[in-house]
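Enquirer: Whatever this is, show me its structure:
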Amino acid sequence: MTPWTFLKTSLAALALTACATAPVPASGGSDIALSPGVGWVANNPEWGAEAEKVYALASDYVEEIAATREPNTWAVALDIDETVLNNVEYQIRREAVGGGFTPESWHAWTAEKAATLVPGAKPFLEKVNALGGHIALVTNRSDTEQLWTEENLAAVGLERNEDFRVLLTRARPDGPSDKTERYELVTAMLAAQGYPGVEVVAYVGDNRKDRPEPINPDDKFFCINQGEMYGTPCAKLPAPVMAQ
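Expert: Predicted structure coming up:
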């Protein structure tokens, strides 16, 4: 066995062990050959700068909304993964062992509650709340992962009631990945909490399906460029992301 072969084998074994136990360090300085999208999110400061630009555009928009609406009458719906929480460490681990997404590995990752914040997400949520809006999080994470998700959000400084009022997950094993019906529940859930007549005025996500379907061209949609890691991305590298 050559030294290079031994090194690659050792790295793969270490990553596989880490997936089952403790988090591994981010791979910024490792010899793992990451896919272009994962490498961009993991190692290129441009990714964070683009995410902050998208959130700045969304912030400008909600300021306009707040100037014309009464408090507690409007809301913004956001996806979670690669929109609020950054899971690039999960992708690094999977690529380190030559694997892709699996429900089992994802479930183990969510149990760690180790995802980090997407740059710009927390200031945006704080602004919406300060301006009198509500935040709803609509995700394809499983209902069995909801508690871990809330604990992960709390770990990065985002608390239920203070930062978001609604969190809707996907029922497993048969719940549809299309989130349209869950988006439609947002206003009803806010009404049940004492806020009737709320309108969702914008959507924020990381792929083109992070808004209700069929797509209404009048919906305000802001999309984070997540390096084409999941779903149908809104931009291809290295194109800048703009509000749609």
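Enquirer: For the rest of this, base every contact and every neighbour count on C-alpha atoms.
Expert: Noted.
Enquirer: which non-adjacent residue is nearest residue 224?
Expert: Closest residue to residue 224 apart from its sequence neighbours, by CA to CA, 6 or more residues apart in numbering: residue 206 at 4.6 Å.
Enquirer: Pull the number of nearby residues for the one you found.
Expert: 28 (other CA atoms under 10 Å).
Enquirer: Quick check, it in contact with residue 227.
Expert: No: between residue 206 and residue 227 there is no contact under CA atoms under 8 Å: 9.3 Å.
Enquirer: overlap in contacts of those two?
Expert: residue 233 (CA atoms under 8 Å, 6 or more residues apart in numbering).
Enquirer: Kindly list the longest helix within the protein.
Expert: In the chain, assigned by DSSP state H, the helix with the most residues is helix 45-66.
Enquirer: Would you mind listing the buried residues in it?
Expert: For helix 45-66, a neighbour-count test (16 or more other CA atoms under 10 Å) marks 47-48, 50-55, 58-59, 62, 65-66 as buried.
Enquirer: do the same with stretch 148-157
Expert: Result for stretch 148-157 [16+ other CA under 10 Å]: buried residues 148, 149, 151, 152, 153.
Enquirer: Kindly indicate which of the residues you listed lies nearest residue 81.
Expert: residue 149 (10.1 Å; CA to CA).
Enquirer: Of the buried residues of stretch 148-157, which belong to helices?
Expert: 148, 149, 151, 152, 153.
Enquirer: Neighbours of residue 163, how many?
Expert: 22.
Enquirer: Before we compare anything, build this one as well:
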Amino acid sequence: MGSTMRRLVVATLLTMLALSGCAQVAESCDERAPALGDEGKADGPAGVDVLAMLAPGEGREATVTGARDQLGYVLYAEAGTEVKLEVTHRGSSRGFDSYLQLRGPRRADDGDYPEVLATDDDAGYGQLSRLTATVPEAGFYLAQVSVDEEARAAFTEARFRLLLTCEGSRCDADGPIAPMGDDVHWVRNAAEYRALSIQAYRTATAQIEAMHAAGELPPSWTVTFDADETLISNAQHERERQELGLGYSARAWSVWVNRREATAIPGAAAFTARIHELGGHVAVVTNRKAADCDATLDNLRTVGIAPDGILCRVGTSNKTTRWQMVEDGRAGDIPPTTLVMWVGDNIHDFQAMGQEVRHEDESALEAFGSRFIIIPNPMYGSWARNERL
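Expert: Down below sits the predicted model:
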């Protein structure tokens, strides 16, 4: 991101700090929650971010912070297996005072790990933790690393490395905790999904080209996009969470965003390039947090999408104010402009729209296929909170 664009993005976002709440009454606008697999499932014990599977001999490294001070890894063990877990000296921050628990087995009905099998404070090197426990039955267990209670008041951040070894029986899973759901399978593998996405972007292209040919586009014009499941796909992340038997986790989501591995939605790169060819601007207004904005921009550019401005979320997830900022010329390199089209996967990605429109006459959806272009997303969204009739 150039220095001018970065300053404009940061300044734009800081003006939003005083804003809070969602302007769409009776609707939660946070499109990331509830996420895939979060219906009736806990993400481990309350407050624990479960990050990945843990295999024998595989040292997993992560960072705990004051805000995210309980992290978990899932392991599989056969009945009678002696499980050894250690927060190792190598790979862990100097002076880190860890606390280690082994919980389980996992309950199939809600995904929780209610029983604590073993705990340790500082049986390892220095103030690091090490424990050994024999698991009572075959199943999935949770290794939970946290900051020692007495050290939390002065704690800010530390890295750690967690190592698993097993004796007496198997300690690795043949497969994931849960199978891939039909929603993620459809997005990742269905010809229909690819066809629908390409169809949507071809419709958008035809609309813009027709407006251009008819001289209907203003001197400065912009198409505004959501990011997730609109320009880039997070289906791989959703698959990884599903296979852990988990739903949305803020920590795991931020780790995924910073991996910069989201792929382009079919048709998205070609449409954004066509906008630039015709003299327009590309704005991205996303509910990814401001702290993840640089990683998001990097990811977009990697897959061939070059926004002229990007506005991430600070405070409210409602996008109305940020759309106005785009029009006012307060988004990256975009001058004062007119928004001529909205593209998104969530009903809240469109001006003056909410889930209540599903009860209205078809005329309320008249803009779809012209000014509004929607990309299919069966994995998550505000629709998940609608009543199940």
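Enquirer: And the TM-score, once the two are fitted together?
Expert: Here the TM-score for the pair of chains, by TM-score structural alignment, normalised by the length of the first structure, is 0.75; 205 aligned residues with a CA RMSD of 2.7 Å.
Enquirer: which strand is the longest one in the second structure?
Expert: Using DSSP state E, we find that the single longest strand of the second structure is strand 157-167.
Enquirer: what does that one correspond to over in the first structure?
Expert: Under TM-score structural alignment, strand 157-167 of the second structure has no counterpart anywhere in the first structure.
Enquirer: what's the answer for stretch 191-210 of the second structure, then?
Expert: Using TM-score structural alignment, stretch 191-210 of the second structure pairs with 45-64 in the first structure.
Enquirer: need the strands for the first structure, in chain order.
Expert: 74-78, 85-86, 116-117, 134-142, 166-170, 199-205, 221-223.
Enquirer: Mind listing residues that contact the fourth one?
Expert: Identification of contacts with strand 134-142 of the first structure by CA under 8 Å, 6+ apart yields 72, 74-81, 125, 128-129, 163-172, 177, 179, 182-183, 186.
Enquirer: mind running it again at 6 Å?
Expert: Strand 134-142 of the first structure is contacted by residues 75-80, 164-171 when judged by CA atoms under 6 Å, 6 or more residues apart in numbering.
Enquirer: That one corresponds to what range in the second structure?
Expert: Going by TM-score structural alignment: strand 134-142 of the first structure matches residues 281-289.
Enquirer: Now do the same contact list for residue 225 of the second structure.
Expert: 284, 342, 343, 344.
Enquirer: and which of the residues you listed is nearest residue 233 of the second structure?
Expert: Taking the contacts of residue 225 of the second structure together and measuring to residue 233 of the second structure by CA to CA, the closest member is residue 344, at 12.1 Å.
Enquirer: got the residue ranges for the helices in the stretch 101-250 of the second structure?
Expert: 182-189, 191-213, 235-243, 250-259 (DSSP state H, counting those that start in this stretch).
Enquirer: tell me the angle the shortest one makes with helix 191-213.
Expert: In other words, helix 182-189 of the second structure. Between helix 182-189 of the second structure and helix 191-213, the angle comes out at 60 degrees (axes from the mean of the first three to the mean of the last three CA atoms, to 10 degrees).
Enquirer: Pull out the buried residues from helix 182-189 of the second structure.
Expert: Applying 16+ other CA under 10 Å to helix 182-189 of the second structure flags 183, 184, 186, 187, 188 as buried.
Enquirer: How about residues contacting it?
Expert: 193, 378, 379.
Enquirer: Skip the chain neighbours and tell me the closest residue to the residue sitting nearest the centre point of the first structure.
Expert: Nearest to the geometric centre of the first structure sits residue 81, at 2.2 Å (CA atoms, centre = their mean). Spatial nearest neighbour of residue 81 of the first structure, chain neighbours left out: residue 87 (6.8 Å); criterion: CA to CA, 6+ apart.
Enquirer: Much appreciated, bye for now.
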